[in-house]
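Participant: Model the structure of this input:
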Amino acid sequence: MNKQKDVLIRKYNEADFRTIHELNKQQGWNNLVEKKQETQQAWANSTVAVVAEIDGRVVGCLRGLTDGFISLYICELLVNQDHRKLGIGKKMLRYAHKLYPKTRLELLASDASRSFYEAQSYRPLYGFRKTIVE
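Facilitator: The predicted model follows:
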């Protein structure tokens, strides 16, 4: 089966959050797991919120914020470990960018995801992060 062809990218709905929460656990994104209600609200209030589906099963997700003209910030991009290297992340990024084609994509990467973004011709930028309690 050609899984790339069978991937459906669609808008997020509230019923998808259970799977997204499990994907966050699988990835070890403990901050999002521990703040489950806030994370669910973030999904509900994001400008861009999509999932990737294969055979009716959510296997990936992308959440982003945009001004619609300059920047589209990808907050989260995650694909189930069993479905990586099938082009699903790339397809979700392309889908989101087509919604706001005038924008540039901005995102954060971890050591584990850096090679994925470099292979897609993203260039590294330097940035900072701090929470209110730090």
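
Participant: For the rest of this, base every contact and every neighbour count on C-alpha atoms.
Facilitator: Noted.

Participant: Pull out the buried residues from stretch 39-49.
Facilitator: Using 16 or more other Cα atoms under 10 Å as the test for burial, stretch 39-49 gives 39, 40, 43, 44, 47, 48, 49.

Participant: Following up with a second sequence; could you model it the same way so I can compare the two?
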Amino acid sequence: MNNIEIKENIIPSKDLVYELYSNVGWIAYTCDMDKLMKAIENSLRVITAWDQDKLVALLRIVGDGYSIIYIQDILILEDYQRMGLGSKMLCLILEDYSDVRQIILATDDTHKTKRFYESNGFRQAKDYNCISYMKFNM
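Facilitator: The predicted model follows:
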């Protein structure tokens, strides 16, 4: 991971974004690349990781940055997973928004994702005596 450079608020090209989202299987997002690019461009913050000119990770948040942030996307190319990169990028967000009361995300219900987020200090909503609701327009 020594060669990886983390950059702030750099919007990668559409081709690089497509490659990253496809690599991790997030193809529901890639069916409308213009919409995905607008979503990334309008994020509160975008953090990317690069191995020279290769986009290897992207984290983006939405929200007001004062009372709530929502970690919308955190993607890492498969070959770069389990190297601490996701935790490092997440740590930047958690440090910079440490005074924000609610930091929220939704993720797949897998052992891998639960282990990752719990190891980074996240807890399930039920642990705060809360319940979450969502609605998907498919």
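
Participant: TM-score of the superposed pair?
Facilitator: The TM-score (TM-score structural alignment, normalised by the length of structure 1) is 0.84; 130 aligned residues with a Cα RMSD of 1.9 Å.

Participant: Could you pull out the strands in structure 1 for me?
Facilitator: Along structure 1, counting by DSSP state E, strands occupy 7-11, 48-54, 57-66, 71-79, 104-107.

Participant: Out of the ones you listed, which is closest to residue 28 of structure 1?
Facilitator: Nearest of the strands of structure 1 to residue 28 of structure 1, taken as Cα to Cα: strand 71-79 at 11.3 Å.

Participant: check the fit of the closest one onto structure 2 and give the mean distance.
Facilitator: With mean Cα distance after the TM-score superposition for structure 1, strand 71-79 of structure 1 departs from structure 2 by a mean of 0.7 Å once superposed.

Participant: what span of structure 2 lines up against that strand?
Facilitator: The alignment of strand 71-79 of structure 1 onto structure 2 (TM-score structural alignment) spans residues 68-76.

Participant: Which helix runs longest in structure 2?
Facilitator: Across structure 2, the longest stretch assigned as helix under DSSP state H is helix 85-96.

Participant: Can you name every helix or strand that it contacts?
Facilitator: When contacts are defined as 3 or more Cα pairs under 8 Å, 6 or more residues apart in numbering; DSSP states H and E, helix 85-96 of structure 2 sits against strand 54-63, strand 68-76.

Participant: will you turn the buried residues of stretch 39-49 of structure 1 into TSV that also has distance to residue 115 of structure 1?
Facilitator: What follows is these, written out as TSV (distance: Cα to Cα, whole Å):
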residue	distance to residue 115 of structure 1
39	26
40	29
43	26
44	30
47	27
48	24
49	24
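
Participant: Pick the one among the residues you listed closest to residue 96 of structure 1.
Facilitator: residue 48 (6.9 Å).

Participant: counterpart of the closest one in structure 2?
Facilitator: Match for residue 48 of structure 1 (TM-score structural alignment): residue 45.
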